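**Student:** predicted model and sequence follow; I will ask about them next.
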Amino acid sequence: MSANGVRPARAHASVDNLRTYLLAAARQAPDRPAVIQAAGSGLETVTYGELERRTDRIAEQLDALGLDVGDRVILEADTDADTVATFLACATVGLAFVPASPEAPDERLLTIIESAEPALHLQSLQGKRDCVPDSVGTARFGPDGLVVERAPEPRVRRRRAVTPIDTAYITFTSGTTGRPKGCVMPHRGIIAFLRGAAAEELITHEDRVASTAPFQFDFSLFDIGFTLSHGATLVPVPRARLNWPRRFLGHLNDAGVTQVDAVPSVWRPVVQHESEMLSDLGDSGTLRRIVFSGEAFPMDELRTMQKLLPKVAFTNGYGATETMAASITPVPNPLPEGVERLSIGHAVAGAEWTLVGPDGAIVDGPGVLGEIYLRTPSLFSGYWNDPEATRACVVPDPLDTASGRVVFKTGDLASMGEDGELYFHGRADSQVQIRGNRVELGEIELRVNQFDGVTGAVALVLPRADGDPQLHAFVTTADGAEPDTKELVAFCRAALPAYMIPQGVHTVGEFPLTPNGKVDRAKLSALVAS
């Protein structure tokens, strides 16, 4: 509010804003399909013109609530046209949206609300969440706009314009402290990555891209951004169909999908149960590309996929939430004999990386392990309300410390190939990937350790016979008795998302230690193998 009591003019989308960038096709070709989505037993097409109209309708309604640029909004939904319109409306008026899963436990959502201090909680008309604190406004969204249930508390509006450095979204991922960690992404950073990725020329406006990741996972935001920025068509795969291979493939076929973006584990049940149907989809000539990211693709499974889809191009995406991604690398189909590790290639256009050894020296030659330091315009603003964690990974450029330029210290280990391409070798810390989701094992260990009677906990991800990774928890107890596994799992489920729930619980008398006094995780793994 200004000194004379007049509220500043509504903040509006400006240059390098997600709304203006992703809806460019609405001005050039408003009748082109933007989203093809499930609707009852059939499909519904939402054009770019209609998507823009829905966006503007919601933006006006959000503006009427008096929220200021930078205020946070929880956006709890699965991906569909209305979800896309809602987050583009947030971008229009400068609200930072926080994606959340409808499947997240109440306790986890409340933890995110406590951290982000949102002004408003938005969910789809089908949403069922009723635990939102009274201090947070609530509303539902649909094709006709917002239905406000509880207006947000009055805010002071000081801003007039949305700038490229303003926050577009905050993605909360697993954190080492036992609480979700928020990655703050500005409009400028997201668009910088999307422009760099466009140089890879993966799709055109004629493509139909299937998105399989849940909305709160940054892979989903990549799918949306990459597709709409090309004027192509987004095809969200409903969660219920994704879990049934025949329904999943049927949805791809019905929608005429040309590209599927998915973590590798999505394909495992498809290959096991519907390999012939998958092969037929590839033979049709409609499906042209599969992009995978978020976790390693086991070589034997990838080779099986390529045998079923010899005409389909495969692309390996690598990167972190803090930079949206880092590289997009073509994978030969078929893989040459003897290939045991996929290349992550070179950084996307506009970005570059350097390998730094454990002694701080720059790695210049092939075969030497080092940590990836990434210099990129798509760098996040920092971790929400955590300057210490931000300073630990946003560091001076090791090649030019005097300039003041900063780079992202990824925590990822890699080696260099003969042509300068990189090969990923895992993490330097306890972070792992489970079905494409970034997980800090320390967060799981902290929760398990809070269970009554447990005195110590160690979490490990171990492979199953079918190749699917499985999360195990090893515990010590006060009296040596085994805890009730069902109760322990239920205790975890109350606070953690499904992909962070231990599937195996093992009681040990004490944790084996290495000569350095650390838990010997290899010996714990051997207990399961035996």
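**Tutor:** Ah, there it is. Just so we're clear, the structure is a prediction, and the values are computed from it rather than from any experiment. Numbering: from 1, shown residues only.
**Student:** CA atoms for contacts and neighbours, from now on please.
**Tutor:** Fine.
**Student:** got the buried residues for the strand or helix carrying residue 462?
**Tutor:** Taking DSSP states H and E as the criterion, residue 462 maps to strand 454-463. For strand 454-463, a neighbour-count test (16 or more other C-alpha atoms under 10 Å) marks 454, 456, 457, 458, 459, 460, 461 as buried.
**Student:** pick the one among these closest to residue 206.
**Tutor:** The closest of these to residue 206 turns out to be residue 461 (C-alpha to C-alpha; 40.2 Å).
**Student:** okay, one more to line up with it:
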Amino acid sequence: MSQRPDDTAAATGEFLHDVLLDPARHTPDHPAVVEPAATGAPTVTTYAELTATVNAHAATLRALELAPGTRVLLEAELGAESIAVLLACSRAGLTFVPVSPETPPDRLRTLIDTARPALHVRAATGERTDLPATLGTARFGDGELTVERAPAATARRRHVPCVADPAYIVFTSGTTGRPKGVVMSHRAVTAFYRGMLAHRIAAPGDRVAGTSPLHFDFSLLTLGLALGSGAALVPVPQRLVRWPRHFLRALRDTNATQVTGVPSVWRQVLRHEADRLSELAHLRGVLFCGEEFPLPELRRLQELRPGMRIVNCYGATESMAATFEDVPEPLPADLERLSIGHAHPGAELLLRDGDGALVDAPGTPGEMLLRSPALFSGYWDDPEATRAALVPDPLCPESGQVVLRTGDLAVRGEKGELYFLGRTDSQVQINGNRVELGEVERRLTGHPAVTAAAALRLPLPDGGGCLAAFVVTDPSGGARQPSRPGAAEAAPGEDIAATLRDFCARTLPGYMVPAELRVVDALPVTGNGKVDREALAASVAGPA
């Protein structure tokens, strides 16, 4: 008699759901998910309740007789109900593919054509009227998972899930215009969770607020941080994250002790709701990832919440993350760049120069190569891109082991710690000179009147290109002390663009001084919360 998939999955203890539901064995009555409410008290789901819902949903999915590894498109916001569905997929041996409910119809159809899911699952309140007739559909809500249209029957040659199977596929934007699917196995995800949890960032009793949408892999990092620590996850809806006062109210009402997210979630809070932020007595930790935290904003956050642990998380979707480094408090006055530290336990980061030689000496930049048990399996249906990203281990190519080419530049400090320099592809040519955009952005945010900056190359009508920068300013910045020596203050009435060009020219060569500099109210961001450089470029018809 062959083993049932659920028997095998329960026996190994190494699947995604095993790690995240383990607290149910020890503290079943503790909160697992605490959801902010529009009015009244938050909604609390205990570990026992979450586990019971996961088991019921898994039974519904198993009844569909889908082979292990079959894809399930999960179109939902992050919440207790969607978490139960994705964990049920894990328990049933299926691969979930998170998708935003705001996904345009054409892109959704592209994702369906690419991932070839058997089932589309959405919230009971959601609506999709243009799904292919061959795609199975289901809805979840009020603790129930209801199959509306069963998936088409297929030959089933596999019956037993394996930890090397894909746990999920996250689709990101691809350089070719085709969505790029990052495939993560159960073994990789659980290895990453264990490496992250070794840093003891959260603990039972904590309430970890996640600000990233479900289709962004940072939400899965937050899920592992919270549930893997026996803490509670506080999923903050995007409609609240976008409004500083509503965001802070959600943190207050749920007694959130920690917040994870990209640095930009704090920008408007620091500008408009500083007093309310300082009043959040329960908040004692922040973990950020996805891009660099502007140092002026980071200093302001420390001023408002002294003693709070702030963790700088670095990594890529292809490994979920790679490092976790505590931010020093206070930040040294002459600090120009935060350290990203060392790779998490069980992983290692190497540096390799442009000629392929490994870099050992401090101060010499190189591309980061990640050796880790938490590497992605590959890009979905794209072996060529997979081979370009997963390359032979340069220390022992004979072994067949691969490492991840991160595409990120870094330099080692005197103690072996790493400092992120920028993307290898963020280097642009200006009049034949190489310009690292991150260096320009760091210089601009060193001015006390600038809270955020983004640099990019804009094409000129007659060919070539010019260096452009977009900055967000704080009108009171001129009254504050410079963030580091040499930071000049803007004189009253002085043109800020001219002031910032002069400020850049003091330390940067002429070709790195932005020819086009515009002040904006806010930097546009993508759905993942990162600066949307394409939108900035599109906003400029040509150099002014």
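**Tutor:** Perfect, thanks for sending it. Quick caveat: nothing in here was measured; it's all calculated off a predicted structure.
**Student:** hang on, the earlier thing: the strand holding residue 462 of structure 1 - contacts with which helices or strands?
**Tutor:** Here strand 454-463 of structure 1 touches helix 441-449, strand 469-477, helix 521-529, going by 3 or more C-alpha pairs under 8 Å, 6 or more residues apart in numbering; DSSP states H and E.
**Student:** would you format the ones you listed as TSV with distance to residue 157 of structure 1 included?
**Tutor:** Below are those laid out as TSV (distance: least, C-alpha to C-alpha, whole Å):
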stretch	distance to residue 157 of structure 1
helix 441-449	37
strand 469-477	46
helix 521-529	52
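**Student:** now those as TSV including distance to residue 57 of structure 1 and mean neighbour count?
**Tutor:** Below are these laid out as TSV (distance: least, C-alpha to C-alpha, whole Å; neighbours: other C-alpha atoms under 10 Å):
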stretch	distance to residue 57 of structure 1	mean neighbour count
helix 441-449	40	22
strand 469-477	44	21
helix 521-529	54	14
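**Student:** out of those, which gets nearest to residue 311 of structure 1?
**Tutor:** Taking these one by one with C-alpha to C-alpha, strand 469-477 is closest: 28.8 Å.
**Student:** hang on, the earlier thing: the strand holding residue 462 of structure 1: how far from the chain's middle?
**Tutor:** Computed by C-alpha atoms, centre = their mean, to the nearest Å, the chain-centroid distance of strand 454-463 of structure 1 equals 24 Å.
**Student:** same question, stretch 521-528 of structure 1
**Tutor:** In this view, stretch 521-528 of structure 1 has its centroid 30 Å away from the chain centroid, taken as C-alpha atoms, centre = their mean.
**Student:** ok, the residue lying closest to residue 276 of structure 1 once chain neighbours are set aside - contacts?
**Tutor:** In space, and not counting its chain neighbours, residue 276 of structure 1 is closest to residue 308: 8.0 Å by C-alpha to C-alpha, 6 or more residues apart in numbering. By C-alpha atoms under 8 Å, 6 or more residues apart in numbering, the contact set of residue 308 of structure 1 is 275, 276, 278, 279, 282.
**Student:** could you save the residues you listed as JSON lines and add columns showing distance to residue 160 of structure 1 and neighbour count?
**Tutor:** Formatted as JSON lines, the contacts of residue 308 of structure 1 follow (distance: C-alpha to C-alpha, whole Å; neighbours: other C-alpha atoms under 10 Å):
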{"residue": "275", "distance to residue 160 of structure 1": "55", "neighbour count": "20"}
{"residue": "276", "distance to residue 160 of structure 1": "57", "neighbour count": "13"}
{"residue": "278", "distance to residue 160 of structure 1": "52", "neighbour count": "21"}
{"residue": "279", "distance to residue 160 of structure 1": "54", "neighbour count": "18"}
{"residue": "282", "distance to residue 160 of structure 1": "51", "neighbour count": "20"}
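**Student:** among the residues you listed, name the ones in helices.
**Tutor:** 275, 276, 278, 279, 282 (DSSP state H).
**Student:** from those, which single one is nearest residue 117 of structure 1?
**Tutor:** When those are compared against residue 117 of structure 1 (criterion: C-alpha to C-alpha), the nearest one is residue 278, at 45.0 Å.
**Student:** would residue 398 of structure 2 count as being in a helix?
**Tutor:** Yes. Assignment of residue 398 of structure 2 by DSSP: H, G, I helix; E, B strand; the rest coil places it within a helix.
**Student:** measure the counterpart of it in structure 1 to residue 282 of structure 1 for me?
**Tutor:** When structure 1 is aligned by TM-score structural alignment, residue 398 of structure 2 is paired with residue 402. Residue 402 of structure 1 is 53 Å from residue 282 of structure 1, where distance means C-alpha to C-alpha, to the nearest Å.
**Student:** what's the answer for residue 186 of structure 1, then?
**Tutor:** 38 Å.
**Student:** ok, now residue 416 of structure 1?
**Tutor:** 33 Å.
**Student:** I figured residue 169 of structure 1 hits residue 94, correct?
**Tutor:** No. Taking contacts as C-alpha atoms under 8 Å, residue 169 of structure 1 lies outside contact range of residue 94: 9.9 Å.
**Student:** of these two, which one has the most company?
**Tutor:** In terms of neighbours (other C-alpha atoms under 10 Å), residue 94 is the more surrounded of residue 169 of structure 1 and residue 94; the figures are 34 against 28.
**Student:** for the more buried one, which non-adjacent residue is spatially closest?
**Tutor:** Nearest to residue 94 of structure 1 is residue 69, by C-alpha to C-alpha, 6+ apart, at 4.5 Å.
**Student:** burial count for that neighbour?
**Tutor:** 25.
**Student:** may I have the secondary structure class of it?
**Tutor:** Classified using three-state DSSP, residue 69 of structure 1 is coil.
**Student:** what's near enough to touch it?
**Tutor:** By C-alpha under 8 Å, 6+ apart, the contact list for residue 69 of structure 1 reads 11, 93, 94, 95, 96, 157, 159, 161, 162, 166.
**Student:** next: residue 447 of structure 1.
**Tutor:** 178, 492.
**Student:** swap the cut-off to 7 Å and go again
**Tutor:** For residue 447 of structure 1, the contacting residues are residue 492, by C-alpha atoms under 7 Å, 6 or more residues apart in numbering.
**Student:** quick one: end-to-end length of stretch 429-443 of structure 1, please.
**Tutor:** End-to-end distance of stretch 429-443 of structure 1: 13 Å, with C-alpha to C-alpha as the criterion.
**Student:** same question, stretch 174-187 of structure 1
**Tutor:** End-to-end span of stretch 174-187 of structure 1 (C-alpha to C-alpha): 23 Å.
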